[in-house]
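In: predicted coordinates and the sequence they were generated for:
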Amino acid sequence: MLYAQTPAAEKRRLFRERLASGELLRFPGAFNPLSAKLIERKGFEGVYISGAVLSADLGLPDIGLTTLTEVAGRGQQIARMTELPALIDADTGFGEPMNVARTIQTLEDAGLAGMHIEDQINPKRCGHLDGKAVVDQDTAIKRIRAAVDARRDPNFLIMARTDIRAVDGLEAALDRAKALVDAGADAIFPEAMRSLEEFAAVRAAVDVPILANMTEFGKSDLFSVDQLQSVGVNIVIWPVSLLRIAMGAAGRALDTLIDEGHLTSKLGEMQHRADLYDLIDYEDYNHFDTSVFNFQIAR
């Protein structure tokens, strides 16, 4: 009932422990707290919170328009609803190194298990669009060092994302990844890799966990969990997939309303009221205070 029972520090410790095991951890992207509960219910290992999804949820493009307050607030809403660790997209850290330091502590306080910060310039662009530009290596390193110095919980995961592959090629990405690990990054997110061989090259270049971004309609092919595991990937995210599916279904439902005047034909595609009540633990609230929540769930 209410929020997760596992304290944030314990989620981080368990996440680090599981990450060190070498298994591949699956982190679907949650587009709201309810979808995070569904991800947990289905048996995944973690929840991802995408900056692109948060921007889209506000009706904005993913070009660095969101603020730290908005990101941390939404991150807290999602992280507190699940026993799973939540990894959040912190864009470029919301400013200079001192801003990055504040970002880390704010996200720690919000209950996140970790974050990633990228080496794009401001304003940033979606990682799978053309026309990106990255900062010089010294600036990228300063961001990571500021993040590492600022964190208070050593188990809070600081992941460095590099977008340089699409700008200067794979070799530049490997060199940048090594430099970011030397700066203290706990993990590497190589964005817009084009093949399994490129993921394998990153795996060989660094001795920290690496993440694969399996976003649809982007630069990377959509590899399976087994394929990614075979080349040593440690975390895979599907950042926008659930939002895309939900919005696609919503659009089709609205078309049906226009065409038919009702949604009777869509009932089989909807989450049943009883399933929703089960997911949000309605019965537990009923037991907690029957004078307020006094009802029966009908199927």
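Out: Yes, it's here. Residues are numbered from 1 along each chain as shown.
In: going forward, measure contacts and count neighbours with C-alpha atoms only.
Out: Noted.
In: strands of this structure, start to end?
Out: Listed in chain order, the strands of the chain (DSSP state E) span residues 25-28, 47-49, 86-89, 114-118, 157-162, 187-190, 211-213, 235-238.
In: any idea which of the ones you listed is most buried?
Out: With neighbours taken as mean count of other CA atoms under 10 Å, these reach their highest mean count in strand 47-49, at a mean of 30.
In: same for that strand, what does it pack against?
Out: The helices and strands touching strand 47-49, judged by 3 or more CA pairs under 8 Å, 6 or more residues apart in numbering; DSSP states H and E, are strand 25-28, helix 33-41, strand 86-89.
In: let's bring in a second one:
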Amino acid sequence: MSSDTTVSGLFSASVSASAKRQALRAGLASGTLQRWPGAFSPLVAKLVAEVGFDGVYVSGAVLSADLGLPDIGLTTLTEVAGRGGAIARATDLPTLIDADTGFGEPMSAARTVATLEDAGLAGCHLEDQVNPKRCGHLDGKDVVPVGDMLKRLKAAVSARRDDDFVICARTDARAVESLDSAIDRAKAYADAGADLIFTEALRDLREFEQFRKAVDVPLLANMTEFGKSELFTTQQLGDAGYNAVIYPVTTLRIAMGAVERGLREILSEGTQAGLVDQMQHRSRLYELLRYADYNDFDSDLFNFTLEGATK
């Protein structure tokens, strides 16, 4: 193989999982808001990285939806780790993944952390909902007693082998109990070893700011569409002192909106010709997938001919 062929990053990320975890922690400590769009496939993750974001997020709600299931705790650790690992390998960016309630009791949460570490994720978040859980922006959810969540978190932290693997604690108590309860829970979760706090379904910027003033650990904001929280800009969230923001379902909603419109036009018009200008061009897809580098690699390996071979 010639020395000028670029192999790095063709088949997996060009940096180690450990380096990604270190980058995630450095980003959270940088004082600059870390922006993590959701990726529902490795291809989307590649685009997230190329556009210039700071990390990748894998949403449990999106993974469920992509499997044709509602977000009510039906997915398994195997499914989540498999999809998450494939996404994490597709880019050099750190990937944070939604681990729901840890897929069972505290021992299951411990196994979840070990499995996600093995899959190459940079971190995960565990929530304090009862199991089976539901989408954090739906009504009718419930949370476990604080003591039960502390057991869940302590088990997860104890299972961590790489100290840089980020364990994020999510609380859904704002909608179920109160803002003060969510703040108290966040403090307890941080004391139990959580590196990052994700408080779900805050209502307005005042609540985000109030949470920041009360909790002295890195905080993650969820900017999901059609939910209970207003959609704030990165400037607003950065000014409020948040360390990271996720856009968990945005790319899926964009994609599915386009797919539905396209399918309906094909059905009504009998052709996709009117949609071509809205599509990602094949050449752009090939560029994103680095087809040329794969071709160079293949050519360097298989540039021989067999004696006596005929065309």
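Out: Alright, I've got the coordinates. Just so it is clear, the structure is predicted and the values come from calculations on it, not from any experiment.
In: for residue 167 of structure 2, see how far away whichever residue in structure 2 pairs up with residue 223 of structure 1 is.
Out: Taking TM-score structural alignment as the alignment basis, one finds that residue 223 of structure 1 is matched in structure 2 by residue 232. As for residue 232 of structure 2, its distance to residue 167 of structure 2 is 25 Å (criterion: CA to CA, to the nearest Å).
In: ok so, going back, how about CSV for the helices and strands packed on strand 47-49 of structure 1, with distance to residue 177 of structure 1 added?
Out: Output for these, formatted as CSV (distance: least, CA to CA, whole Å):
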stretch, distance to residue 177 of structure 1
strand 25-28, 21
helix 33-41, 30
strand 86-89, 18
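In: wait, which of those is closest to residue 56 of structure 1?
Out: When these are ranked by distance to residue 56 of structure 1, counting by CA to CA, first place goes to strand 86-89 at 13.7 Å.
In: tell me how many other residues crowd the match of residue 223 of structure 1.
Out: Each residue near residue 232 of structure 2 was counted by other CA atoms under 10 Å, and the total is 15.
In: and residue 217 of structure 2, by the same measure?
Out: Counted with other CA under 10 Å, residues neighbouring residue 217 of structure 2 total 19.
In: and for it, nearest residue in space, chain neighbours not counted?
Out: For residue 217 of structure 2, ignoring the flanking residues on the chain, the nearest one in space by CA to CA, 6 or more residues apart in numbering is residue 196 at 6.4 Å.
In: what residue of structure 2 takes the place of residue 267 of structure 1?
Out: In structure 2, the residue paired with residue 267 of structure 1 according to TM-score structural alignment is residue 276.
In: residues contacting the nearest residue to the match of residue 223 of structure 1 once chain neighbours are set aside?
Out: What sits nearest to residue 232 of structure 2 in space, not counting adjacent residues and going by CA to CA, 6+ apart, is residue 223, at 7.2 Å. Applying CA atoms under 8 Å, 6 or more residues apart in numbering, one finds that residue 223 of structure 2 lies in contact with 229-232, 245-248.
In: same check, this time on residue 45 of structure 2
Out: Going by CA under 8 Å, 6+ apart, residue 45 of structure 2 touches 39, 56, 87-88, 90-91.
In: how about residue 70 of structure 2?
Out: For residue 70 of structure 2, the residues meeting the contact criterion (CA under 8 Å, 6+ apart) are 61, 64.
In: one more time with 10 Å, if that's ok
Out: Under the criterion of CA atoms under 10 Å, 6 or more residues apart in numbering, the neighbours of residue 70 of structure 2 are 60-64, 134-135.
In: can you check residue 94 of structure 2 too?
Out: Contacts of residue 94 of structure 2 were listed using CA under 10 Å, 6+ apart, and they are 15-25, 27, 36, 49, 54-57, 88, 120-123.
In: from residue 33 of structure 2, how far out is it?
Out: Using CA to CA, one gets 15 Å for the distance from residue 94 of structure 2 to residue 33 of structure 2.
In: ok, residue 61 of structure 2 next?
Out: Counting by CA to CA, the gap from residue 61 of structure 2 to residue 33 of structure 2 is 23 Å.
In: cool, residue 21 of structure 2 as well?
Out: 17 Å.
In: which residue lines up with residue 191 of structure 2 in structure 1?
Out: Residue-level alignment of residue 191 of structure 2 against structure 1, with TM-score structural alignment as criterion, gives residue 182.
In: that concludes my questions; thank you for your assistance.
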